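Q: Mind folding the following:
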Amino acid sequence: MKKFASLLIVSVLGGFLTLGSYLAFFEEEPLLIEEKGSIPAYTPVNFTATPGSTMADFREAARKSVNSVVHVKNMAITKSPFSNARAGIALQGTGSGVIISPDGYIVTNNHVIQNASRIQVTLNNNENYMAEIIGADPTTDIALIKIEAEELDYLPFGNSNNAEIGEWVLAVGNPFNLTSTVTAGIISAKSRDLGMDSNISSFIQTDAAVNPGNSGGALVNVQGELIGINTAITSQTGTYVGYAFAVPSNNARKIVEDILEFGDVQQGILGIRGDQVSRLPAGIEVSTTEGFYVSEVEQGSGAEKAGMRKGDIIKKIDNVEIRKFSDLKGYIGSKRPDDVLKVTVLRDGEDKELNVRLTKYETFQIKAIGLEVTNATPEDLKKNNTENGVKITRGITPQMQSESLAGTIITAIDNIPVNNIEEVKRVMSQRDPSDPISVTFVAPNGEKQKYVWR
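A: All right, here's what the predicted structure looks like:
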């Protein structure tokens, strides 16, 4: 997998610098842009296959989809090079979006609308609207925007768990500014892990042609149901070569519902650590080649309360087969805290069913030092020989990612002890951002160190 990844470039499909930005100058409002960009050169190709030879008819699904997929333009206010006055509006990039309700809610990718000062949406009938951002989650690359309109065509969410390898699908979007483009292919794989820094590690893979500009567009089945949001391609060139990836609709729908109900994404966890059976180190003998091996159960977690043990192998959750880690993470990502899941584990050669209640996974990004932290469990504190602190989950900048600090405990910020992420938030909100920040760490070996960022 690593060798494969080293040969290919995972690239987001959309938004930024898709065809090269251009600048449109305005003295005042309005900000609507009538786009008349050139169409890239193409070569006509005759297609003489017998209609219906695929045994699937895409016409109805295509008709439903093209009117429900919109063109999204990301615009930024520019400054005059000679003063701080506004010079105009720059088109940073374009992508796609999917109307999911008749009153104008649209789901797209976060990278399509990121850093936008203005967002313009163009419907398939060429009507233009300005959109507002309702919410976005960078870690899953899903965003929700809204336009003021009524009685719009929209796509209903399908159940992505029911999608099958080999099933025909359509990709609908605006590649290269070619609006309302529909391409067909099959589902090539499910639960595909691209190794991206994302909470969605379970993409639907398709061979339907997807290119820059398709980001945020729809992956639909032949019934015209939305089963994915097209997000990424794997390519040496940045354009389509046969592999495209979509966030499953169950995950996207859950994120949208979280944004509308809570204002942010509610992430539930089982409370276990481990790895897929195929990646276990030598010395751990198991009787199966598929599943997720539980190497640790967190104290106080839903998994512990349900009776899960070290050495259990998770084979199924709610009748969804778990063959590898991406299966597990993808399914959990479609659920929220307090959901109760039926988990089937292999223990001592026999299947055992456990009812596990998910607990809330809370994190906070300390942007001043480029780290994300979560609440530490009593077991985490005991391991690090400390009585208080929060646990580092990951680096959020390239420099801190290279430091491999995951699992390290932060016990104090600016010499103020912290016990949980709420205390971290309070300390960070009350300090002067221009002052140096000192952080006290306790490494897994118990060694305590203090670092200062200036």
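Q: can we go C-alpha only for contacts and neighbour counts from here?
A: OK.
Q: And the host helix or strand of Ile255, what's buried?
A: Element membership of Ile255 [criterion: DSSP states H and E] is helix 249-262. Residues of helix 249-262 classed as buried by neighbour count (16 or more other C-alpha atoms under 10 Å): Ser249, Asn250, Asn251, Ala252, Arg253, Lys254, Ile255, Val256, Glu257, Asp258, Ile259.
Q: ditto for stretch 145-154
A: In stretch 145-154, counting by 16+ other C-alpha under 10 Å, buried: Ile145, Lys146, Ile147, Leu152, Asp153, Tyr154.
Q: To compare with the earlier structure, here is another sequence to fold:
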Amino acid sequence: MRRVLTQNFSHIATVATIVCALCFTMPAIQASAEATAKLQDLSQAFRDIAKEVGPAVVFIGTEQTVKSSSNSPTPEQFREFFGDDFMRRFFGEMPQGREYKQEGLGSGFITSADGYILTNNHVVENADKITVTLADKREFKAEVVGTDPKSDVAVIKIQADNLPVAKLGDSETLEVGDWVIAIGTPFGLSQTVTAGIISAEGRSNIGINDYEDFIQTDAAINPGNSGGPLVNINGEVIGINTAIFSRSGGYQGIGFAIPINMAKSVQESLIKNGKVIRGWLGVMIQQVTPEMVKQFDLPEGTTGTLVGDVLKGGPAQEYGIQRGDVIVEFDGKPIDSPTTLKNIVAVTEIGKKVDVVLYRNGKKQTIQVKIAEQTGNEKQASKRGTPDEATIEKFGLSVQELTKDIAGQLGYDNEKGVVISNVEQGSPAAEAGLRRGDLIQEINKTTIESLDDYNKAMKAVGDEKSFLTLIRRGENTSYVVVSAE
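A: Now for the predicted structure:
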């Protein structure tokens, strides 16, 4: 009897063990099933987007006639050194060069059923012939409607009707971490789809375009993807794939796309006016650094853009903006960098009066300015930090009078100041970016017109370990803080 009980208890224990194991494994199995379902939903979303947007993505092939400098370039490299007589004696009369066709490829996407296509300027720039291949393999010759090298956006058109159209989204709604999909023709492989996330927003100072506000993504982008769409999870185009950061020439996880809001504005202007109409303020601007916050008596933590110069005849001069002003708000929008101000001014309606909030001599004020049209000859550049001043002993800087001859040689006619004659290597002046030939026009906001002015200003610096200077280099002016700390 005892034996039977023992066996029964053994069976009961086994059953209990199985039941307990199931108690522990059931949630894990259930969680795994839920995760798989979510992944399947995501996979289905990618499939749906590819099917929805893919038909509106096109392959763009270009041909350009290029003239070579010589059929035999190697001897040509020595022509300047040896002279024409030597070259003719040993190589004979060299051919003047030949023409050949250079082919290019890129991507684009259809924005209207009657054939308007958005792409990059660098895809179609200087092309003699543009061929567009649709997803259904039909080919069309394309004409350039307009290009904008400053933003690297171009609009081309094919003669066709009832075309599939890509839905354009709102790039202002993006957030870092959002899923995105890139569609294009990398290396000529049409309808290639890659996925990734938004890695960063508002990337500027990349050095690609005059107007930069790039979306950064890790979705694979390669040569040939340029001009293709970057699409959000809703199947809306939120950017134009434009460039990659790479040391190998291929994908390394950092790609850049032009925000679709900027591209839409450019496209509308190109179609309507044949050119891009941009607003113009008429200032030379630069980033406010932490050192400048103290020098300009700004509240701690102030960000904005410093006015390095006010251009003659521009709206800024007309309405009273001055050199040394720090702009912190424009038309109700906060300004945290020169790029932000530049981009906002560019899209401001011509003739609109806007409030410009700025600091002047440490005091906050608002100036109303009427925006003019940028014609292409004006300068409104964002300048990266450059020149500074200093005494020979403390700052490693030597200066001399600006004579008429020196002014003529350096392009400083009608300017006043003192010229930097030497900058000691490794000195505070050198570290601040000052160069020989820079023109010093202010020290600590005191105007410098002569050596006497300079000596008095530097004497006033006294035991201070830094000073603020305004320098001119060529046609540009910049404020620079020279620090011996």
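Q: now what about the TM-score between them?
A: Overall, the chain-to-chain superposition scores 0.62 on the TM-score scale (TM-score structural alignment, normalised by the length of structure 1); 328 aligned residues with a C-alpha RMSD of 3.9 Å.
Q: before we move on, back to that, what does the helix holding Ile255 of structure 1 rub up against?
A: When contacts are defined by C-alpha atoms under 8 Å, 6 or more residues apart in numbering, helix 249-262 of structure 1 is touched by residues 107, 134-136, 142-144, 157-161, 200, 226-229, 264-266, 330, 333-335.
Q: What is the distance between it and the centre of its chain?
A: Computed by C-alpha atoms, centre = their mean, to the nearest Å, the separation of helix 249-262 of structure 1 from the middle of its chain amounts to 12 Å.
Q: Quick one: the residues in structure 2 that the next helix or strand after it pairs up with.
A: Counting by DSSP H and E, the element after helix 249-262 of structure 1 in chain order, helix or strand, is strand 268-269. Alignment note (TM-score structural alignment): strand 268-269 of structure 1 is matched to residues 279-280 of structure 2.
Q: Measure the mean distance from the matching stretch to structure 1 post-superposition.
A: Taken against structure 1, stretch 279-280 of structure 2 registers an average deviation of 1.5 Å after superposition, with mean C-alpha distance after the TM-score superposition for structure 1.
Q: end-to-end on stretch 152-168 of structure 2?
A: 18 Å (C-alpha to C-alpha, to the nearest Å).
Q: Residues in contact with it: which ones?
A: With C-alpha under 8 Å, 6+ apart, stretch 152-168 of structure 2 has contacts from 53, 55-57, 109-122, 124, 132, 140-148, 209, 235-238, 260, 263, 266-267, 270-271.
Q: So which bit of structure 1 is it matched to?
A: The aligned range for stretch 152-168 of structure 2 in structure 1 is 141-157, by TM-score structural alignment.
Q: Check stretch 188-198 of structure 2 too.
A: Aligned by TM-score structural alignment, stretch 188-198 of structure 2 falls on residues 177-187 of structure 1.
Q: Using neighbour counts, pick out the buried residues of the longest strand seen in structure 1.
A: Ranked by residue count, the top strand of structure 1 under DSSP state E comes out as strand 86-99. Judged by neighbour count (16+ other C-alpha under 10 Å), strand 86-99 of structure 1 contains these buried residues: 87-99.
Q: Now distance to Asn125 of structure 1 too, for those residues, in TSV please.
A: Formatted as TSV, the buried residues of strand 86-99 of structure 1 follow (distance: C-alpha to C-alpha, whole Å):
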residue	distance to Asn125 of structure 1
Ala87	31
Gly88	27
Ile89	24
Ala90	24
Leu91	21
Gln92	23
Gly93	21
Thr94	18
Gly95	17
Ser96	15
Gly97	15
Val98	15
Ile99	14
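Q: Touching, Gln365 of structure 2 and Val357? I think so.
A: Yes - counting by C-alpha atoms under 8 Å, Gln365 of structure 2 sits close enough to Val357 to count as a contact (5.8 Å).
Q: Have a look at those two and say which one is more surrounded.
A: Under the neighbour definition other C-alpha atoms under 10 Å, Gln365 of structure 2 and Val357 were set side by side, and Val357 has more, 22 against 12.
Q: gap between that one and Gln368 of structure 2?
A: In this view, Val357 of structure 2 and Gln368 of structure 2 are 9 Å apart by C-alpha to C-alpha.
Q: can you pull the contacts of Ala35 of structure 2?
A: If you count contacts by C-alpha under 8 Å, 6+ apart, then Ala35 of structure 2 has nothing around it.
Q: Which SSE is immediately downstream of the host helix or strand of it?
A: Ala35 of structure 2 belongs to helix 2-53 when assigned by DSSP H and E. Counting by DSSP H and E, the element after helix 2-53 of structure 2 in chain order, helix or strand, is strand 57-67.
Q: any residues touching that next one, and which ones?
A: Taking C-alpha under 8 Å, 6+ apart as the rule, strand 57-67 of structure 2 contacts 97-110, 123-124, 126-135, 166, 183-185, 188, 190-191, 228-229.
Q: and it, which residues are buried?
A: Val57, Val58, Phe59, Ile60, Gly61, Thr62, Glu63, Gln64.
Q: And those residues, which is closest to Leu298 of structure 2?
A: Within the buried residues of strand 57-67 of structure 2, proximity to Leu298 of structure 2 (C-alpha to C-alpha) peaks at Val57, which comes in at 49.9 Å.
Q: Mind telling me what the closest one corresponds to in structure 1?
A: Under the alignment defined by TM-score structural alignment, Val57 of structure 2 is paired with Val69 of structure 1.
Q: could you measure its match against Ala61 of structure 1, distance?
A: Note on Val69 of structure 1: its distance to Ala61 of structure 1, by C-alpha to C-alpha, is 12 Å.
Q: What's the match for Asn251 of structure 1 in structure 2?
A: Applying TM-score structural alignment, one finds that Asn251 of structure 1 aligns to Met262 in structure 2.
Q: which residues in the stretch 251-400 of structure 1 form helices?
A: For the stretch 251-400 of structure 1, the helices identified by DSSP state H, counting those that start in this stretch occupy 302-306, 325-332, 378-383, 398-401, in order along the chain.
Q: Need those helices in CSV (columns: mean neighbour count and distance to Ile165 of structure 1).
A: Converted to CSV, the helices of the stretch 251-400 of structure 1 look like this (neighbours: other C-alpha atoms under 10 Å; distance: least, C-alpha to C-alpha, whole Å):
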stretch, mean neighbour count, distance to Ile165 of structure 1
helix 302-306, 19, 31
helix 325-332, 22, 14
helix 378-383, 16, 40
helix 398-401, 12, 35
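Q: To Gly166 of structure 1, which of the ones you listed lies closest?
A: Nearest to Gly166 of structure 1 among these is helix 325-332; the distance by C-alpha to C-alpha comes to 18.0 Å.
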